[in-house]
Each structure stands twice: as C-alpha cells, then as structure tokens.
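A.B. asks: when you get a sec, could you give me coordinates for this:
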Amino acid sequence: MKATILTIGDELLIGQIIDTNAAWMSQKLTALGISVLERITVPDEHGPIVEGIRYCLRKSDIVLITGGLGPTKDDITKLSIADYLGVGMEFHKEVFDRIKAIFAPRNIPLTDAHKDQCYLPENVEILTNTMGTAPGMLWQHEGKQIVSMPGVPYEMKAIMTEQLLPRLAQNPDRKVILHKTIMTAGMGESSIADKIKDIVDGFDEEVSIAYLPGLAQVRLRITAKGDNESVLQSKLDKAVELVCDRVSDLVFGYDEITLQEALQEMCIDRGLTLGTAESCTGGHVSHLITSISGSSAYYKGSAITYCNALKQKMLGVKAETLEAYGAVSEQVVEEMVKGALDLLDVDIAVALSGVAGPKGGSIEKPVGTVCIAVGTHGLLETRTILSSKDRSKNIAYASNQALNMLRKYVLQVK
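C.D. replies: Modelled structure (predicted):
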C-alpha cells in the first residue's frame, strides 16, 4: 500500500509553524508497512488543495490530509474535497450533538461557525475526534481513500491512533517494513559509505541503507522490506552484523541511544567517575551529560572557566602556558584536564577551549577551532577540531566530539 501526505496551511509555507504532523504520520504509516511516497504542503486556497489531492491520488492508494477544518473562513478543506469528489455538502446531526456536548458544561453558546463545521461532503465516513470539535473524515473514491483530519497535532494523533491506524493495520496489501539504526560517531558519512561499500553492494534486494548525518554523528538506518517478517528479520540482522563488524570502533549503540547515554552506561559499568572543564562550550557538555537520568551515579561536576583568570585560579593553568600557546591550544586543555581531575576528584576528565564565534579567531586559529583533551594523570589524549562559523553548531559539534573522545577513552579501561 502506498500513501501520500498533504498538509494544508499558509502558516506552514511561511515557516511560522513547523510541520510536525507529517513526520509523525510518516513514522506511524511506515511502522505498518505502508510506503509513504511523498509529503507536500499547499496554501489555504481552493485551487492548490484540489490539485494537491488530484496529484496525491495519482501516485498513491491513500492520501492523508491535515489542516483547514476549523470554524473560520480560511478553513476551506471540506469544500475543496467536495469539489474534487463532485458532491454536495450535508448536515450531520451527530457532529452537531457532539459539539453541543463539548460546550454545554462550559455554558458556551454555539455560533453559526460551529454549525458550519457540521456540514460535510456527501458519502463521508466520520472518524470521531475525541479531542476536539472537527471530525476526521474518510471517503472511498475509485478504489482509493481520502482521509481528512484537523491540523491540531493532538487531535490528528487521536484520530489516527484511535480510528485510522487500526483499520490500516488490517489491510492485506501492506508490506512488512523492519528498521534497525546503527549509531556511529567519529567518521563522516562519505567515509563510512566508502568503508562499507562492498557490504552494501552485496545486500539482498529487500535490504537497503540510509546515511543520516548529524553533528559529529552518523545514523546508519538499515531497512528490510517485503512480505515475510521472519525472513526479513533474518536478513536485517545479518546486514546489521556485517556493517557493525566493519565499523565497530565507530558504533556506540542502536536506534535512539545518545552518546551521553552510552557513556553513562560504560562509566557506571566500570565504576568510573567523570568531571568536565569547559571554556568555549560554556557548560554544554555538562548539560548533555546531566540531561540523562542517573548521571549523578558517575558524573561529579564541571568547572566553567570562560576567562583565562579562572583557568589559572580554578584549574591551575600556568600563566606561561597561556602566554606561549594561547587559551585555544592543546597544551592549555591538557592542563585544564589535570586541574579538573584534582579539583573535582574524579577518575577521568575532559576539557575544551576554543573559538565558538562568530567573532574572534585568527588566521592560525579561525572561528570553529576547538581543542579537546581527555584523560587521567597517567594518560592524556588531545585533539584539535575545526567546525563552521555558526556559534551554536560549533558548540554542539565540539560537545559531541568531546563525548565521543570520552567514550573511546573509557573503552580502554577494563
């Protein structure tokens, strides 16, 4: 079964509101083995809506429409659907009675706009909206289906979850789709693709891979799609095993696990304590670590030493080191790590110092340069990275790099 998603609203096209509905619907449909071919957005205008429906139904078996079902004049989805189907509008008393039941306890009088919500295109099957006044609607049309739902996310989700998805799950034409995501860090997507090219080229025709890059991370989503679930699961497991064996040093987990979650599990398993010393990231590494419940079992704290004076006072960075190499140097972050180990009384520490931007930097140390050190008194590892000119991206990128350096360092501890 093939589906398309049509979202309606000027506010989506001008970027005033982010379309989270389409992403959520895509996830739920894919989980049922329904292929989502395309997602398009059109304005609150009759012509584009009608053309959007026509376009979607040429490509798919079912089109899911959200938006434009409210009581105001710009909500014209129902009339557009009626025109596309070539039918009139009819009053539905059950919808009116439901609206009355919703407003009666609050002593809110019904208006003509509320009554207008009860006029629906003919031949409709109503999908009850338990979270609002505008009903979901479904039509059978020339062997295909049109579904229209409110654009309010919690209303759409209620209709999908309670009414539509259980029906679609009974469709005999849907495929089985299985996914497994391998989480990696430490190498870019093109390099990973080159490294596993021969493996991917040898995948069964029912198995595919997608490379989903992030900041200092790449998700490898492997998909198996077909008719026999047990056979597909075997093919998926084999593909995941082959890829993981090839890039084992990059893999930190599966599906939705984060670097900080993986690091927490590793440190707790080994009985290690951790501390951070941050300059340019301003506590972002600490924020990521402490965003995970249970981090207090291994994470002791952080020293945010944004200025050189505090680097010296709190972490014991030598004035001559700062003078000779500058605050953005591997020599300084080494001394920051040593100071953090003592100040925070931890087994392992990480330190970062750099130029987050957009101002600052030099020819030798441009914006996006960040020095990172990880280690103990006995063994230190340092690295200098270069990112972009965007401050927030530089901070996020450097923080993820630091977490991955910590992960790889902890792996050495038995």
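A.B. asks: switch to C-alpha atoms for all contacts and neighbour counts from now on
C.D. replies: Fine.
A.B. asks: so which residues make contact with stretch 379-395?
C.D. replies: 215, 280-281, 284, 329-330, 333-334, 356-358, 367-375, 397-398 (Cα atoms under 8 Å, 6 or more residues apart in numbering).
A.B. asks: should've said stretch 245-258
C.D. replies: 180-187, 192, 195-196, 244, 259, 262.
A.B. asks: dump the residues you listed to TSV, plus distance to residue 307 and neighbour count.
C.D. replies: Converted to TSV, these look like this (distance: Cα to Cα, whole Å; neighbours: other Cα atoms under 10 Å):
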residue	distance to residue 307	neighbour count
180	44	19
181	41	21
182	39	22
183	35	22
184	34	28
185	30	24
186	29	17
187	32	14
192	38	19
195	42	14
196	44	16
244	42	18
259	28	23
262	31	16
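A.B. asks: now, which of these lie within strands?
C.D. replies: 180-185 (DSSP state E).
A.B. asks: second chain to compare with the first, below:
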Amino acid sequence: MQAEIITIGDEILIGQIIDTNSAWIAQQLNAIGIQIKQVTSVADHPADIIVALTLASGRADILLITGGLGPTKDDVTKQTLAVYFDCDLRRDSKVLAHVESIFQRSQRPMLEINRRQADVLDKSEVLFNEVGTAPGMWVMHKEKPYIVMPGVPFEMKHIMTERVIPRLRQLEGRMPLWHHTMLTGGIGESFLAEKIADIEAALPHHIHLAYLPKPGIVRLRLTATGDDLETLKTETQTIANQLKNRIGEHFLADEDTSLEIVIRDFMQQRGLLLATAESCTGGNIAKLITALPGSSSMFEGSAVTYSNNMKMKLLDVKQETLDSHGAVSEETVREMALGAQRNFQVDYAIAVSGIAGPDGGTPEKPVGLVWIAVAGKNGVVTRDYLFGHDRAINIERSSAAALFMLWQLLNAEQGKHHRSI
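C.D. replies: Model (predicted):
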C-alpha cells in the first residue's frame, strides 16, 4: 500500500517555511506499513492543486493533503477540493460550536470569515480538531481515501495521531516495513561503499541499503519489506552485525542517532566531563552538545577565543607560541586544549582553530585549513584538515571532525563501547 503526501502553500515553495509536516507524516506511515510513493508541494492555485490531485490519484492508494484550510482568501484548498470531488460545502454544527467556544474563551469578536472554518466538504467525514479551528476531513473518492488536514504542524499531528492513524491501521493491504539505521563516522561515503560493497551486493531482493551522508557522518539505512515484521527485524540485525564488523573503528552506533548523543551517553555513564575551546567554529561544537537534554551532566562549558588575546587570557596560550607558529597551528591548538582542560577542570577538552573562509588564507595556510586537538587523560592528540572555501560547511565539517577525534580518544582511553538496540 502506497501513499502520497501533498502539501499546499506558496510559503513552502518560496522557502519561507520548511515542510516538516511531510517528514513527520512519512515516519508515522512507515511505522504502520504504508510506504510513501511521492511527496508533492503545490502553490495556492486551484488549477495546480487539481493537477497534483489528479496525478497523485494515479500512483497512490492513499492521499494525504495538508495546508490551505484557513479562513482567508489565499486559503483555497476546501473550495478547490469541492470542485475536484464535485460536491458542495456544508457548515458542520459541531465544528461551528467548537470554533465559537474558542472565540468566547478568548473574548474576541467572531466574524463571518471565522464561521467559515466550520465549512466542510459535503462528501466528507469530519476529523475533529480539538486543538484548532480548522477540522480535518476524510473523503472516499473512487475507492481511495483522501485525508485533508490543516498545515499548522501541531494541529496536523493531533488529527493524525487521534483520528487518522487508528483508522489507517484497519486498512487491508499494508505490508510490514522495517528500517534499521546505523551510524558511521570518519569515513567518506564512497570509501564506505567500497568497504562494504560485497555485503551490499549479497543483500536479498526485499532488503535495500541507503547511504545518508552529512559532513563527517554517514548513516546506513537497511529497509526491509515482507510478510512478518519480527523476521524482518532479525534479518536486518544479522546484516547490521556484518556491516558493523566490516566497518570497524568507523562504526559508531547500531541505531539512528547522532555522534554528539553517543558521546553524551558515553561520558555520562562514566562520569566524565568535557569542555571546548573554539575559534573558527565559533561555539558550534558546544551548541551541538548543549542542545541535548542532560548534557549538563557531562559538559562544563566553552571558551570561544576568536582573538589571539582571548586565547592567551582564557586558555593560557603563550605569546611566543602565537608569534612563532600563528593561531592556526598544531602548537596553538595543543595549548588551547590543555588550557581548557586545566581551567575548566575537566577530563577531556576539544580545541579548534582554523581559517573558515571565504577569505583570510595565505599560500602557507589556505582557506579551509583547520587544526584540531583533543586533550585526554593520557595526553593530547592533534590533526590538521584541509576543507573547502564554504564557511558554513567548513564550520560543520570541523565540528564533526572534532567530535569524531574525541570519540576515538574516548575509546582508546576508556575502552571500546558501542550502542546497540
């Protein structure tokens, strides 16, 4: 059974907002054995919406539509659907009472335009929306369900969770689907593919491998379809174990997670503390870590020492080190890491200094050159990287590289540890 998601709104097409609804809906449908055939975004234009519906109806068994259910003139979804389904709109008394109660509670005057929120497709079953004014609708058209929901994420999620998913679970034709994701680091996508080529080539026809790369990290996702979910889980775990053994030191976790989460959990479990000393990354490494719940148990703080003066003042970098070797050097990041470790009184410290770009480089130290040091219990490891000219990407790659170096040192000093599900 396959579904198509259609998101309606000019704001999506011009990049004013990011379509997070489709990703969330896809996750929920995959979990109950409904595959996504396609995701389509369309403007608030009736003709475009009808074309999208017509094309989707030819390739999907279920259509889910979000957006354009508001009361203003630019919200044209209901009127367009009435044309597509060749039906009228009716004002639903239960929805109207709900909308009126919302305005009464907020002591706001209710206009006719607000009452129109209670207008639903005559052919539809109302999917009641307790958390908003725009109801969802379920329409059976040519033996296919069309599920219409508001575009406001928390309203859509409420309707999906309370009204749609329980009903979809009752549909016949759903095939068990299982995703098993692994995390790898410190190896490029092409090198990783070459390393596991024979395992991938031997996969059975009902299991597929996907590569999901980002700077410094590649996720591997095994997707299996079949008749029995438990059998699929067992099969993918067996293959995951083969991949884990082949990948070796580049294997990070046997689940869909992030490197910063793996590090947080590792350090929490061992009572270890971390600090960062950042120059070209501008605090990005600290941001990645402190975005995680519970990071306060293992992260002490960060010094963003952009100037040489702050490197000396906060991290005890020597003036002669900067004069002799410069800010972007192995000697400087080593002293930065040791200074952070000492001054923050932590077990481990990361230091990064580089030329993020797009200018500021020299023939000897080009744009994209980054030095990273990690201080641990038994010493300091350092490494230089040469990235590209894009500033944002250089910061992201530097952060990922620094975290992977920390992970390697943690394993070397604390003993191997891998997460598994």
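A.B. asks: rewinding a little: mind putting the ones in strands among the contacts of stretch 245-258 of the first structure into TSV with distance to residue 145 of the first structure?
C.D. replies: Formatted as TSV, those follow (distance: Cα to Cα, whole Å):
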residue	distance to residue 145 of the first structure
180	30
181	32
182	35
183	37
184	40
185	43
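A.B. asks: now render the contacts of stretch 245-258 of the first structure as a markdown table, adding distance to residue 309 of the first structure.
C.D. replies: Shown next, in a markdown table, are those (distance: Cα to Cα, whole Å):
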| residue | distance to residue 309 of the first structure |
| --- | --- |
| 180 | 48 |
| 181 | 45 |
| 182 | 43 |
| 183 | 39 |
| 184 | 37 |
| 185 | 34 |
| 186 | 33 |
| 187 | 35 |
| 192 | 42 |
| 195 | 45 |
| 196 | 48 |
| 244 | 46 |
| 259 | 32 |
| 262 | 34 |
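A.B. asks: tell me which of those residues is nearest to residue 302 of the first structure?
C.D. replies: When the contacts of stretch 245-258 of the first structure are compared for distance to residue 302 of the first structure (Cα to Cα), residue 259 wins out at 18.2 Å.
A.B. asks: so who does the closest one touch?
C.D. replies: 252, 400, 403-404, 407.
A.B. asks: need the counterpart of it in the second structure.
C.D. replies: Residue 259 of the first structure maps onto residue 259 in the second structure, with residues paired by TM-score structural alignment.
A.B. asks: now stretch 150-164 of the first structure: buried residues?
C.D. replies: By neighbour count with 16 or more other Cα atoms under 10 Å, stretch 150-164 of the first structure contains the buried residues 150-153, 155-160, 163-164.
A.B. asks: same question, stretch 35-48 of the first structure
C.D. replies: Within stretch 35-48 of the first structure, the residues that count as buried by 16+ other Cα under 10 Å are 35-36, 38-39, 41-46.
A.B. asks: then stretch 405-414 of the first structure?
C.D. replies: Across stretch 405-414 of the first structure, burial judged by 16+ other Cα under 10 Å covers 405-410.
A.B. asks: would you say residue 146 of the first structure is within a strand?
C.D. replies: Yes. Residue 146 of the first structure forms part of a strand when assessed by DSSP: H, G, I helix; E, B strand; the rest coil.
A.B. asks: and residue 346 of the first structure, what does it touch?
C.D. replies: The neighbourhood of residue 346 of the first structure, defined by Cα under 8 Å, 6+ apart, consists of 272-275, 300, 340.
A.B. asks: try it again at 10 Å.
C.D. replies: Residues counted as contacts of residue 346 of the first structure (Cα atoms under 10 Å, 6 or more residues apart in numbering) are 272-276, 298-301, 340, 376.
A.B. asks: could you look up the SS state of it?
C.D. replies: Going by three-state DSSP: residue 346 of the first structure is coil.
A.B. asks: quick check: residue 73 of the second structure is in a strand.
C.D. replies: No. If the criterion is three-state DSSP, then residue 73 of the second structure is coil and not within a strand.
A.B. asks: what is the burial count for it?
C.D. replies: 8 (other Cα atoms under 10 Å).
A.B. asks: and it, what pairs with it in the first structure?
C.D. replies: Matched by TM-score structural alignment, residue 73 of the second structure corresponds to residue 73 in the first structure.
A.B. asks: how close does that match sit to residue 117 of the first structure?
C.D. replies: As defined by Cα to Cα, to the nearest Å, residue 73 of the first structure lies at a distance of 11 Å from residue 117 of the first structure.
A.B. asks: try residue 310 of the first structure
C.D. replies: Between residue 310 of the first structure and residue 117 of the first structure the distance is 64 Å, computed by Cα to Cα.
A.B. asks: same check on residue 375 of the first structure?
C.D. replies: Distance from residue 375 of the first structure to residue 117 of the first structure, by Cα to Cα: 65 Å.
A.B. asks: for the second structure, which helix is longest?
C.D. replies: helix 391-414 (DSSP state H).
A.B. asks: which element follows it toward the C-terminus?
C.D. replies: strand 419-420 (DSSP states H and E).
A.B. asks: give me the contacts around that next one.
C.D. replies: Residues from elsewhere that reach strand 419-420 of the second structure (Cα under 10 Å, 6+ apart): 182-183, 251-255, 257, 262, 265-266.
A.B. asks: looking at those, which one is closest to residue 90 of the second structure?
C.D. replies: residue 257 (46.7 Å).
A.B. asks: okay, and the residue lying closest to residue 315 of the second structure once chain neighbours are set aside sits in which element?
C.D. replies: Setting aside the residues directly before and after it, residue 315 of the second structure is nearest to residue 339 in space (Cα to Cα, 6 or more residues apart in numbering), at 4.4 Å. Here residue 339 of the second structure, judged by DSSP H and E, is contained in helix 330-344.
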